[in-house]
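**Student:** Generate a structure from the sequence data that follows.
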Amino acid sequence: MEQGTALSPPGEHGEHHVQHVDEFSITELVNRQIAATAPQRLAEIVAALTRHLHDFAREVRLSESELMAGIQFLTQVGQTCDDRRQEFILLSDVLGLSMLVTAQNNRKPAGCTEATVFGPFHVEDSPKHALGDDIANGAQGEPCFVRGAVKGLGGEPVANARLEVWQADEDGFYDVQYAGLDQSRARATLQTGTDGVYHFRSILANSYPIPHDGPVGKLLAALGRHPWRPAHLHFMITADGYETLITHVFRNGDRYLESDAVFGVRESLIAEWIRHPPGPGPDGSVVPVPFYTLDFDFVLNPLPGAAGKTRN
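**Tutor:** All right, here's what the predicted structure looks like:
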């Protein structure tokens, strides 16, 4: 076979039939090739992406210089990624894509705690702490006591549920953002008791900006958007017989609740942080400065077929 003959089968008299290409026919041509060779699910995804991408270019009449600017922007996003920072996740977050995918993949029955975005600062195998421990471990911030219960949709206590908790300090940084810090701060793994109750001490959650010194930050500035997230605690809760829950608890009254840079706020996840004067804390200790308390219960969704089973 001569080189190149596989690209376009010859017609009856050896001539080639090349499809006319213009700004409209190009979409069908691309997707025909995708459908002919790609695995089914990959073909479905890439073909849909192609249709929407081409429709977008036609709708805004994208210029060649604008296309090149977009390519340069995505190149810069990739160049900003390293083992401590994922700029593409940040881009997905600020465009609302992360929250859209979270919402459509975590539909739950009424009464269950809603999910929200995972965020880029979770760490596997965070230190295990006993209930009641101070997990701040030196993180700066006003003292805060957090307590509540993990329940099933039927109101049953969920014993031995695993809670992973993490948050930023009063300066708006997570422990992993500090170069050279060799210990976890304001981050822990806890386990509920037989009654499903959890409680620990940490620091007050405050609003903070997402990293905005890279290309995503420049995009936000160009759009006239701020980089701030409202104050929140992260939770990931796993328990036998229940769906894993990844969520935040947001501090009521925060100025950024209605303009979260990553669109992660859900009304059911907003809670009250109550301020107290110096004195006895909920754990019986004497707190010499003003402190806060947060009470929040989580309701997990049972896995299919798990309802009614005994859980330890």
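**Student:** alpha carbons only for contacts and neighbour counts from here, please
**Tutor:** Will do.
**Student:** Quick check: which element contains His54?
**Tutor:** Assigned by DSSP states H and E, His54 falls within helix 40-60.
**Student:** Next SSE downstream of the lengthiest strand in the chain?
**Tutor:** In the chain, assigned by DSSP state E, the strand with the most residues is strand 143-152. Next in sequence after strand 143-152, counting helices and strands by DSSP H and E, comes strand 162-166.
**Student:** for that next one, which positions count as buried?
**Tutor:** Arg162, Leu163, Glu164, Val165, Trp166 (16 or more other CA atoms under 10 Å).
**Student:** again, but for stretch 182-202
**Tutor:** 184-193, 196-202.
**Student:** now swap in stretch 134-150 and tell me
**Tutor:** Per 16+ other CA under 10 Å, stretch 134-150 contains these buried residues: 134-137, 139-150.
**Student:** One more, so I can put them side by side:
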Amino acid sequence: MSHIVREQAAREDALVERVRASFAATPDPRLKHLLEELTTSLHDYIRRVRLTESEWARVIDFLTRTGHITTETRQEFVLLSDVLGISMQTVIVGNPAEGDATEPTVFGPFFLNDSPRIDLGGDLSGGAAGEPAWVEGTVTDTHGVPIPGARIEVWEADEEGLYDVQHDEYAVYGRAHMFADERGAYRFWGLFPTPYPIPDDGPVGDLLTATGRSPYRAAHLHFMVTAPGYRTLVTHIFVRGDVLLESDSVFGVQDSLIYDWIHHSAGAPTPDGRDLGGAPWASTRFDIVLAVGEATDYADLMRQEP
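**Tutor:** Just a heads-up that it's a prediction; the model follows:
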């Protein structure tokens, strides 16, 4: 290594240490640790790829545009975190495996607080277009003991691949919550899930285009399940055979979350005797297993009011 190269490396090392040292008086030890490690990782990246000033300016512009397009009902930073796999990695790190507990996956940007409550067996579709789908199951702990009263929140897109908040004239549909009965059982009518693209008309879409990636998500239903004394579960269920399972744009697919769905012919009897007017319908069973632990208030962390 030449003298010039050693001198350059020494200057770069010195800057990293100066920045790390600037956090020495941080009262919160966890915050101090996070900032020091973030500094080290970011500076290592800059040095390893020899990032240029013009490239960094483009990054700043990208992040600025990401902030500008973010609204109360569109969270572009969540989309960015999702497509980089960061959201999924934090989910995996933050939810260590425990027995046969249901695997979690990404939260997504379309959760809203204060969804309507429906009775067990009710319909959360809100009149949205799509194939009616019956979903049922139980909520238990890792020992198979039912969890009565568990809150089950569900949200999904319509057959066009749009969530209610994506329409200009907002009206609630495709989302609701219910509570498991004394046996831990739940059931509801929704819509058979449809593949759809994440919003790709902004900076995140530009990133996907530049890298030759598809914005499409595999078809899924969102679930958030909570009960006192149990770890909050945020997860999806997917459709076996969906061609997008291997290329889900936010890396949210887990093998254990891929389910078989039965498609019933028009006029076939429904589980609760509901008259669907002769329309075909689908059904699946999703048994949910919660791990013991501290609940996370995702509704507060991801608060987005319509």
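**Student:** re earlier: name the surrounding residues that touch the helix holding His54 of the first structure.
**Tutor:** With contact meaning CA atoms under 8 Å, 6 or more residues apart in numbering, helix 40-60 of the first structure is reached by Glu23, Thr27, Val30, Asn31, Ile34, Ala35.
**Student:** Strands - which of those land there?
**Tutor:** Per DSSP E, those never map to strands.
**Student:** Alignment lookup: Met68 of the first structure to the second structure.
**Tutor:** Matched across to the second structure, Met68 of the first structure falls on Ala57, judged by TM-score structural alignment.
**Student:** Pick out whichever of the buried residues of stretch 134-150 of the first structure sits closest to Pro282 of the first structure.
**Tutor:** Phe145 (7.2 Å; CA to CA).
**Student:** if I pick that closest one, what's in contact with it?
**Tutor:** His199, Phe200, Arg201, Ser202, Ile203, Gly281, Pro282, Phe291, Tyr292, Thr293, Leu294.
**Student:** Which members of those residues define the maximum pairwise distance?
**Tutor:** Top of the distance list for these (CA to CA): His199 and Phe291, 15.2 Å.
**Student:** Give me the distance between the two termini of stretch 192-205 of the first structure.
**Tutor:** One end of stretch 192-205 of the first structure to the other measures 22 Å (CA to CA, to the nearest Å).
**Student:** whoops, I mixed them up, stretch 259-276 of the first structure
**Tutor:** This stretch, stretch 259-276 of the first structure, spans 28 Å end to end (CA to CA).
**Student:** All the strands of the first structure, in order from the start?
**Tutor:** Using DSSP E, strands in the first structure cover 143-152, 162-166, 187-191, 197-203, 208-209, 228-229, 232-238, 245-251, 270-271, 273-276, 279-280, 286-287, 291-295, 298-300.
**Student:** Format the ones you listed as TSV; extra columns: distance to Arg84 of the first structure.
**Tutor:** Listed next are those as TSV, based on distance: least, CA to CA, whole Å:
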stretch	distance to Arg84 of the first structure
strand 143-152	28
strand 162-166	16
strand 187-191	17
strand 197-203	24
strand 208-209	17
strand 228-229	20
strand 232-238	19
strand 245-251	21
strand 270-271	29
strand 273-276	31
strand 279-280	40
strand 286-287	35
strand 291-295	30
strand 298-300	30
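**Student:** Out of those, the one nearest Gly96 of the first structure is which?
**Tutor:** Gly96 of the first structure sits nearest to strand 228-229 of all the strands of the first structure, at 13.3 Å, using CA to CA.
**Student:** Trace that closest one over to the second structure and give me the residue numbers.
**Tutor:** With TM-score structural alignment as the criterion, strand 228-229 of the first structure aligns to 216-217.
**Student:** Give me the mean distance between the matching stretch and the first structure.
**Tutor:** Following superposition, stretch 216-217 of the second structure is found to deviate from the first structure by 0.7 Å on average (mean CA distance after the TM-score superposition for the first structure).
**Student:** Other residues contacting that stretch?
**Tutor:** Against stretch 216-217 of the second structure from outside (CA under 8 Å, 6+ apart): Pro195, Tyr196, Pro197, Ile198, Leu244, Ser247, Asp248, Ser249, Val250.
**Student:** Out of those, which end up buried?
**Tutor:** Pro195, Tyr196, Ile198, Leu244, Ser247, Asp248, Ser249, Val250.
**Student:** So which of these sit within helices?
**Tutor:** Counting by DSSP state H, none of the members of those fall within helices.
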